[in-house]
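# What shape does this take:
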Amino acid sequence: MTPGHEPYGQSTGLLSAVMASCRDAIIARSFDGRIEAWNRGAEEIYGYSQDEAIGENVSLTTPPDRRSELKRLRDAARDGQVIENFDTVRTRKNGETFPVAICGFPIKDKQGTAVGYATVERDISDRVRSADELRRALAEAQDATAAKSRFLANASHELRTPMNAIVGMTALALEEDISLELRDYLETIRDSSDAMLHLINDVLDLSKFQAEEFELDETPFNPRELLEGATKVLGPAAHAKGLELVCHVAPDVPSRLIGDPVRLRQIITNLVGNAVKFTAAGEVVVELTEVESHHRRCRLAFRIADTGIGISEEDQTRIFAPFTQVDGATTRRYTGTGLGLTITQHLIHCFNSQLHVESAPGSGSEFSFELTLAIDDQPANPDAELTAKMKGLSVLVVDDNEASRQTLIEQFNAWGMKALAVDSGDEAVSQLRAGAPDGGGFDIAVVDALMPGIDGFTVASQIESDDSLATKPIIMASATDRLEFSRRCAEAGAAAFVQKPISQSQLLSAIGQATGAATLEGQRNQGLFDKPSVQPLTILLVEDTPANRKVVQTVLSRRGHHIDIAVNGREAIDEFRKKPFDLVIMDVQMPIMDGFQATEAIREIERGDSRPSTPIIAMTAHSMRGDRERCLRAGMSSYLSKPLDLAKLLKVVESVADRKDGSVAWPSNETPQKAPSEPDAEAPPSRRLVDLDAALSRLRGDRSLLRDMIGFYREDAPTLLTAIAESLEAGNLATLERAAHSLKGLSANFDAEAVVNAARDLELAARTGEEGKLSKLAADLTKAANQLMDFFEDYLGGE
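Below you'll find the predicted structure:
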């Protein structure tokens, strides 16, 4: 104790009371290293009595590896500073080490001079134990989430695999010369299969949303065909309940947009499916109109309205929660996962929009949203010749549903026809007797078959049997069974028929058939095998599922290609060693050896044998984020998801045949040798560095994938450049060769000739041991690669 200072034993009564009652350890220490005060809390925590502790060294409870903390506390107290709470460990009398939280402060005499320091030490074993349990629970939850994601991905794969066979075989059957009735059955199977795939995706999508791993694609599509196709699938369900299902697409909606048609169709299917499910009588109207259009972009309004049970204001927020329907009774009455609206809302958010609902119990519901999409180049209208022949024709529309009448009138007006609508069979007969408003007769009548009072069949029979009625061509419309419908239409004398909800293409074909402007009989749609086959390819198909092998083999064989089969990655490697192939189609998930491992082995064989790089197309039924990118990183050249789009499969496969002359490089790890040339001073910088148009063409216009690949380049190229510099400094030519080779393949994806040529030169020099050239070649490659990365940065920043 410093002479002249007040001893610790003369503390005030208040301070003694506080120390005695506090359950935390309060310990006072002198600067010369002795314990001067030890309260009851310290006795309970550490196990030493006051008599045992006072006078002992300050390190009594401090483990050897924590002694530096005492010095820090002492030095801070001498400077008059307070040490805030910090966590550490201390030792009890019985040798047990446990966690504590400590704060320290100086002890001063009456003159304000620091004479020692004190600590308040709290046993935090319970807190640490709880934190450890929380961490373990979090780790278990994360493991469970990862397991769920793996399960969902695998379950999706297992469900998609048989669906691939169903969709593929149906597509092949539709290529045959079959009757209209059988074709209709198969088209229904195809459309229903698409709907089933959407349902399979629901649970997987929910997992993606929760993990924030969802992204949209961008591809051209026809919004009218999308909307009409989505509603047609739900037509039988609507008809079974006696509902009128109307699909109305305004004539001014562009015929070609860029967006994600799969997800947009999923939105429409979910909303229309819900409307049909919760509507007992009346109608469901699906409407698409254009709000505005400028600068090659348009804003579209989607509206789905029904006359169903309605939703209370309270339930209008609750229905968007997962696994929730309007109420318990409704859950028992109406089947479903309860995920539809949850996923729909998330999907619309991904499109940067909001889903709005207007409803009241018993008054039906209206769901609406607006999307802004880019307008693609509008293709030539293949129906222009037919619509020109129909211009000026007068048509009588007979339908008891107002929405159906208005939709048909609008469409006929858009085609230049003169349309008049009535809402009953009696009015139709009266109007036909009176003639068209211009004084002549009607050229054609479109009649709803199922109407109250005089139905459409009766109207058609009266027209057919009455020679005084000039209108003979009749098109019947109904949502009833097509086979039965067609028989009754023929008996009633109808010239053609359309099935509700009526699509524009279906209506146009029926009018052409009824008026003689065109004929449906004998016509065959453009098929997969109609155009002449390109130069035959020798293809190695690697697929473990027999049904999937059969689909792909049938399609490619009928195009004239020769197919060899391997059922796993090991067999693929064995087949690849035996002979060269123009192309490998590789399933990703297989037993024994998967597609990634097989691809890596094939690339090694090519490098070892100095063989040119063979294009490898990945096939996978997984759809989690990163699957496509992983395929490309593994050395695969392109990616197709299951169920396969057969037309897309042919397009990707036969692009190899189109490029076999070497004039355009396939985006792989190898690029044909090109002679060095001086850059064209007149060409824009982007053309000297890279050809993004060619890269985008090989990616089938997938700008999202192009941006991803650019991101991969910006991520991987600096690492490879660093590896090149380190290998050069260390004299490790093998590592230098591999890094240059990887950068060459990475740059070849963009036709980046300067980088590819520089990387190839460095790779060759490292392989042949030309050490005198390496420094300059490495510098040239670094300069070219950095220029390319600068261009990519400007490109992405300007989008």
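# From here on, just use CA atoms for contacts and neighbour counts.
OK.
# I figured residue 276 hits residue 238, correct?
Yes: counting by C-alpha atoms under 8 Å, residue 238 is a contact partner of residue 276 at 6.0 Å.
# the more surrounded of those two?
Ranked by neighbour count (other C-alpha atoms under 10 Å), residue 276 and residue 238 place residue 238 first, with 28 against 25.
# quick one: buried residues of the host helix or strand of the more buried one?
Following DSSP states H and E, one finds residue 238 within helix 235-240. By neighbour count with 16 or more other C-alpha atoms under 10 Å, helix 235-240 contains the buried residues 235-239.
# show me the contacts for the closest residue to residue 188 other than its chain neighbours.
Nearest non-adjacent residue to residue 188, counting by C-alpha to C-alpha, 6 or more residues apart in numbering: residue 233, 7.3 Å away. Under the criterion of C-alpha atoms under 8 Å, 6 or more residues apart in numbering, the neighbours of residue 233 are 188, 191-192, 195.
# Where does the residue nearest the centre of the chain sit: helix, strand or coil?
For the chain, residue 215 is the residue whose C-alpha lies nearest the centre (C-alpha atoms, centre = their mean; 4.3 Å). On the three-state scheme (DSSP: H, G, I helix; E, B strand; the rest coil), residue 215 is labelled coil.
# how about this one, so we can line them up?
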Amino acid sequence: MSLLTLESIKSFLIQFAEQSEQVYWLGDPEFTYLAYVSPAYEEIWGRSREALYKDPSIWISHLYPADQKIHPILKMKQKVVEDGLKARFRENYRIIRSDGEMRWIIDRGFPVSDEMGKIIAITGVAVDVTKEKQQEEVLKKAKKQVEVANQAKTEFLENMRHDIRTPLSGIIGCAELLQSKTNDLTISEYANDLVKSSHALLDFHNNVLEGIQVATGEIPFVKKKFDLRQPLEEIINLNKSLAAEKQLILQFHYDERIPQYVMGDPVRVQRILLELLSNALTFTKKGQVTVNIALKKKESREVIVELSVSDTGMGIPKDKQEEIFIRFKRLTPSYKGIYKGLGLGLTTVKQFVDDLDGEIYVESELDHGATFTCFIPFQEPFVMGETTIEEIPLPD
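I've put the predicted structure just below:
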């Protein structure tokens, strides 16, 4: 390969500029004379280069009327006066083509000096970014529509909380009052059924609202120091009666190597175990459910905890294991009466695990139970003093 000479480099740059879809230009510092404008100018501006060579000042008249007051040339001159050879400029403006079409342009440039360091020219490149701007506007409109929809949804949820919870609470109160006042066994049973049904409807309502909130990131992320074992044991104790009622063995194993206090979100951690344990107890007719909390990794302040829930229940078919984390997705139709619930629990688990930068896996075979395993990262606190809370908004 022959060595590149100044002439060959010059030839290459000229060919590059001539064939480029961007407009390369070179003019004097006062922009009263144009030495070069690449052919792409005619394609983008829809005007001839000859006219611009004859009178560079007409360039301003081709700007979109509202942008003429920006006057990029004056800005460029001012930067050169202020910063000399270090001057760099970048301007966004709109132009009107000869056919009346508007285009968005980004123009970048810098000064050129002679051997003595004297500024003798200004050069730059103008790029047509109309398509990008149009896409940006589409995204802005879409974002605005989403914001409006989210606001409407928030108002709807607030109304739902009031319009459904209030009458339901009244029904429950009246039914409980009826239970306490009547001596008629039949009426008492009816009242008891009414209380249970109302509570079930209230739970349904709460689960739907929370499922929507989780999916849209409306539940705030709280990072605080807490005793990890405490909220987990609360969930175990809460479910002991259900396990006993179904004659299931509920086991809880906690790794003592885990630091007593960690930094994290106790609400999300507790809810993860609650949903996984509730699922396991619901879908297990006999045998046992085991909750295992183990130290997976500890390095410096980083603490990774493995939280697993295993059961001896009906299991999950291989072809359904990807679907269980989809919101409102159930493994069988409700009319078959096998799987109960809204199909929100595992979606909540997956969302919360993701919020905590963790991972979740499922191992299962039909009729051979299931094991859900979560790996959740925490940090050890610097001090064991008073608990501090740091509100961290979730990303959009």
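# picking up where we left off before, and the gap between the residue nearest to residue 188 of structure 1 and residue 191 of structure 1?
When distance is defined by C-alpha to C-alpha, to the nearest Å, residue 233 of structure 1 is 6 Å away from residue 191 of structure 1.
# for residue 687 of structure 1, same thing?
Counting by C-alpha to C-alpha, the gap from residue 687 of structure 1 to residue 191 of structure 1 is 44 Å.
# those helices in the stretch 101-250 of structure 2, which residues are they?
130-181, 185-215, 229-245 (DSSP state H, counting those that start in this stretch).
# could you redo those helices as a markdown table and give each row distance to residue 52 of structure 2?
Below are the helices of the stretch 101-250 of structure 2 laid out as a markdown table (distance: least, C-alpha to C-alpha, whole Å):
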| stretch | distance to residue 52 of structure 2 |
| --- | --- |
| helix 130-181 | 22 |
| helix 185-215 | 56 |
| helix 229-245 | 74 |
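# Compare those helices and report which one is nearest to residue 266 of structure 2.
Closest approach to residue 266 of structure 2 among these (C-alpha to C-alpha): helix 229-245, 7.0 Å.
# Looking only at neighbour counts, state which of residue 687 and residue 191 of structure 1 leads.
Under the neighbour definition other C-alpha under 10 Å, residue 687 of structure 1 and residue 191 were set side by side, and residue 191 has more, 18 against 15.
# one step back: and which of the buried residues of helix 235-240 of structure 1 is nearest residue 707 of structure 1?
Nearest member of the buried residues of helix 235-240 of structure 1 to residue 707 of structure 1, counting by C-alpha to C-alpha, is residue 235, at 39.3 Å.
# Identify the contacts common to residue 276 and residue 238 of structure 1.
Counting by C-alpha under 8 Å, 6+ apart, nothing touches both residue 276 of structure 1 and residue 238.
# Now do the buried residues in the strand or helix carrying residue 270 of structure 2.
Using DSSP H and E, the element containing residue 270 of structure 2 is helix 266-282. Buried residues in helix 266-282 of structure 2, counted by 16+ other C-alpha under 10 Å: 266, 268-277, 279-282.
# now stretch 346-354 of structure 2
For stretch 346-354 of structure 2, using 16+ other C-alpha under 10 Å, the buried residues are 346-353.
# Repeat that for stretch 784-795 of structure 1.
Those buried within stretch 784-795 of structure 1 under the rule 16+ other C-alpha under 10 Å are 784-789, 791-792.
# Out of the buried residues of helix 266-282 of structure 2, which comes closest to residue 16 of structure 2?
residue 268 (57.2 Å).
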